[in-house]
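Visitor: quick one: sequence plus predicted model below, questions after.
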Amino acid sequence: MPITVHCVRHAEGEHNLEPQDFTLLDPKLTPTGQAQCLALLNSGQIDQTRICVVAASPMFRTLETAHLVFGPALGNGHCNSQIQALADAQEVCDYPFNTGSDPLVLQARVSAANIPVDLSRVPEGWNTKPRGSRYFPARDTLETRARACREQLLELGRQLEKAGVVDPEIGLVAHGGILHFVTGDWEAAGTYSGTGWRNAEARSYTLIHTVEGASGEVKLVETVGSQERRGKRLNTEVTPEQEQGQEQLFELAMEAWENQGLHPLPLTSSAE
């Protein structure tokens, strides 16, 4: 049975306003961002009656976005009523605006905002990114946690299937940079600051679990309907040639991000 994941980039946050303020810590959505969430909700692009679980990065703007975009799903009676916060879905870099709050502080913030969140997958230290740590912004660590994020989505989907849900659908709200790592799609990744995703943009994927290798691999393949909405070429599978092309697109994205003034990503998190 297919598992569908609707990936959403968070709506406009305070740090997205020009000129960008890199010193903001875990910023919230702007009024425009809140309106973007409601526009996505009202577009009907995502069938809220089909959503069975909503996951999100533990950053406040992603949790806000998840609550506004997937509010009807969270209250539809068969969806988990709490947003599942996934630390591995946090943003790429270690700028203050991409640094989350300590779990106790975050719990207080979401409680005050009446956002229902399960923080059981958010460990202490998730918001620190020293070299050598799981969350240090380097290509190897980012690919590792993107893989872990896909595996967590698969686990959530398998749990739904075991509960009798047919063709489960999951909502994931994350960030423009990490979504490229999670989806493996680097096309036009330098269109905006550090991403090819617009604020509050949604794309839909089928979660594929291959059986190659010792434990297999989990991939996300964009659905035909999602590609059509974006006016993209139609691909229903990922070929080796396409993966090689993605490597070239990744290099172009890294060059574009550096030209935008963002910190370059080292290949490895190990000490130099």
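Guide: Perfect, thanks for sending it.

Visitor: hey, let's count contacts and neighbours off CA atoms from now on
Guide: Will do.

Visitor: which ones are touching residue 29?
Guide: 11, 12, 13, 14, 61, 64, 65 (Cα atoms under 8 Å, 6 or more residues apart in numbering).

Visitor: count of neighbours near the third one?
Guide: Translated: residue 13. Each residue near residue 13 was counted by other Cα atoms under 10 Å, and the total is 22.

Visitor: what sits closest to it if chain neighbours are left out?
Guide: Closest residue in space to residue 13, ignoring its immediate chain neighbours: residue 29 at 4.1 Å, by Cα to Cα, 6 or more residues apart in numbering.

Visitor: what ranges does the stretch 51-200 of the chain have for its helices?
Guide: Secondary structure of the stretch 51-200 of the chain (DSSP state H, counting those that start in this stretch): helices located at 60-69, 71-74, 103-112, 139-162, 176-183.

Visitor: now the helix or strand that contains residue 245: buried residues?
Guide: Taking DSSP states H and E as the criterion, residue 245 maps to helix 240-259. Neighbour counts over helix 240-259 (16 or more other Cα atoms under 10 Å) mark 246, 249, 250, 252, 253, 254, 256, 257 as buried.

Visitor: alongside the first one, take a look at this:
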Amino acid sequence: MPPTLVLIRHAQAHHNVDRKYHSMPDPELTETGIQECLELREHLKATLPADRKIELIVVSPMRRTIQTCLTALDWLIEAGVPVIPDARWQETQAKPCDTGSPVSVLTTEFPTIDFSSLDPVYPDKTSPAGAAYRWSKPAILARGQSALADLYQRSEDVIAVVSHSGFMRTAVAGRWFQNADYRIFDFEDRTGKDESEPYRLVEWEVTKKNGAMGRSREEPVELGEGLPEEN
């Protein structure tokens, strides 16, 4: 059986407060964001069924997602659940606020995270070397499928992913995510399907309306919606 996915959007960061902070490189969480993480922490602990266990955490290697992970999921990390930073789960655009920091900086700021498996091209999104992360519909949809294909093959019962609204909405789930909200998904049954068929997710009823925290917009979004064909 493929794992169940708990897809979590990071808590409030500075660029979520005012558009003037869109020029801020890789912004951190606000004080409100830290409080949201604490609320998220307690909600997650109370919501998942007792017989289901988060056995892996995948995190976008950006400051706001790592901070959300370390604050909201500390109880899992302290219990030995591994954390894997994965560049495929970073945000979509190449604006300063959506571009990550060099690994040399991250390893200093977050010494408890092992970045050795991170794609060495990170945080490049604009050069030919970073083409897989460029701001275009083909690249972003392909990145979403690559990320899902990797998780589909894993053996863990439940995997928590801390990522970004734009990427999860347009490339993975087709659903809206407010800051520090989450949704729970199973993989659609692939029995009898060709390998070329895309990976799709089926959301749990408990989060299907406005997200688990009740903060997110209800209407679904077509994958790829609003993305440029090429950039």
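Guide: Cool, got the structure. Everything numeric in this text was worked out from a predicted model, so none of it was measured.

Visitor: any idea how far the helix holding residue 245 of structure 1 is from the chain center?
Guide: Computed by Cα atoms, centre = their mean, to the nearest Å, the chain-centroid distance of helix 240-259 of structure 1 equals 19 Å.

Visitor: then stretch 107-126 of structure 1?
Guide: 17 Å.

Visitor: same check on stretch 63-76 of structure 2?
Guide: The chain centre lies 12 Å from the centre of stretch 63-76 of structure 2; the measure is Cα atoms, centre = their mean.

Visitor: that one corresponds to what range in structure 1?
Guide: Here stretch 63-76 of structure 2 aligns to structure 1 at residues 60-73, judged by TM-score structural alignment.

Visitor: host element of the residue sitting furthest away from the middle of structure 2?
Guide: Distance from the centre of structure 2 peaks at residue 192, with 28.9 Å (Cα atoms, centre = their mean). Assessed by DSSP H and E, residue 192 of structure 2 sits outside every helix and strand.

Visitor: and what of the one 10 residues further on?
Guide: Taking DSSP H and E as the definition, residue 202 of structure 2 sits inside strand 201-203.

Visitor: measure the residue nearest to the spatial centre of structure 2 to residue 60 of structure 2 for me?
Guide: Centrality entry for structure 2: nearest residue to the mean C-alpha point is residue 163, 1.8 Å, by Cα atoms, centre = their mean. For residue 163 of structure 2, the distance to residue 60 of structure 2 (Cα to Cα, to the nearest Å) stands at 5 Å.

Visitor: of all the helices of the stretch 51-200 of structure 1, which lies closest to residue 24 of structure 1?
Guide: Among the helices of the stretch 51-200 of structure 1, helix 60-69 comes nearest to residue 24 of structure 1, with 12.1 Å by Cα to Cα.

Visitor: how big is the offset of that closest one relative to structure 2?
Guide: Mean deviation of helix 60-69 of structure 1 relative to structure 2 after superposition (mean Cα distance after the TM-score superposition for structure 1): 0.9 Å.

Visitor: for that helix, name the packing helices and strands.
Guide: Contact partners of helix 60-69 of structure 1 among helices and strands, from 3 or more Cα pairs under 8 Å, 6 or more residues apart in numbering; DSSP states H and E: helix 31-43, strand 51-56, strand 83-85, strand 169-174.

Visitor: so the corresponding residue of structure 2 for residue 127 of structure 1 versus residue 67 of structure 2, what's the distance?
Guide: Counting by TM-score structural alignment, residue 127 of structure 1 lines up with residue 123 in structure 2. For residue 123 of structure 2, the distance to residue 67 of structure 2 (Cα to Cα) stands at 17 Å.

Visitor: likewise residue 78 of structure 2?
Guide: 15 Å.

Visitor: contacts only, for the closest residue to residue 12 of structure 1 other than its chain neighbours.
Guide: Nearest-residue entry for residue 12 of structure 1: residue 33, 4.1 Å, with adjacent residues in sequence omitted and distances by Cα to Cα, 6+ apart. Each residue near residue 33 of structure 1 by Cα under 8 Å, 6+ apart is listed here: 11, 12, 13, 199, 200.

Visitor: okay, those in CSV with distance to residue 110 of structure 1 next?
Guide: CSV is the format used below for the contacts of residue 33 of structure 1 (distance: Cα to Cα, whole Å):
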residue, distance to residue 110 of structure 1
11, 17
12, 18
13, 16
199, 21
200, 20
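
Visitor: which pair in those has the greatest spatial separation?
Guide: The span of the contacts of residue 33 of structure 1, defined through Cα to Cα, is set by 13 and 200 at 10.4 Å.

Visitor: map residue 169 of structure 2 across to structure 1 for me.
Guide: In structure 1, residue 169 of structure 2 lands on residue 180 (TM-score structural alignment).
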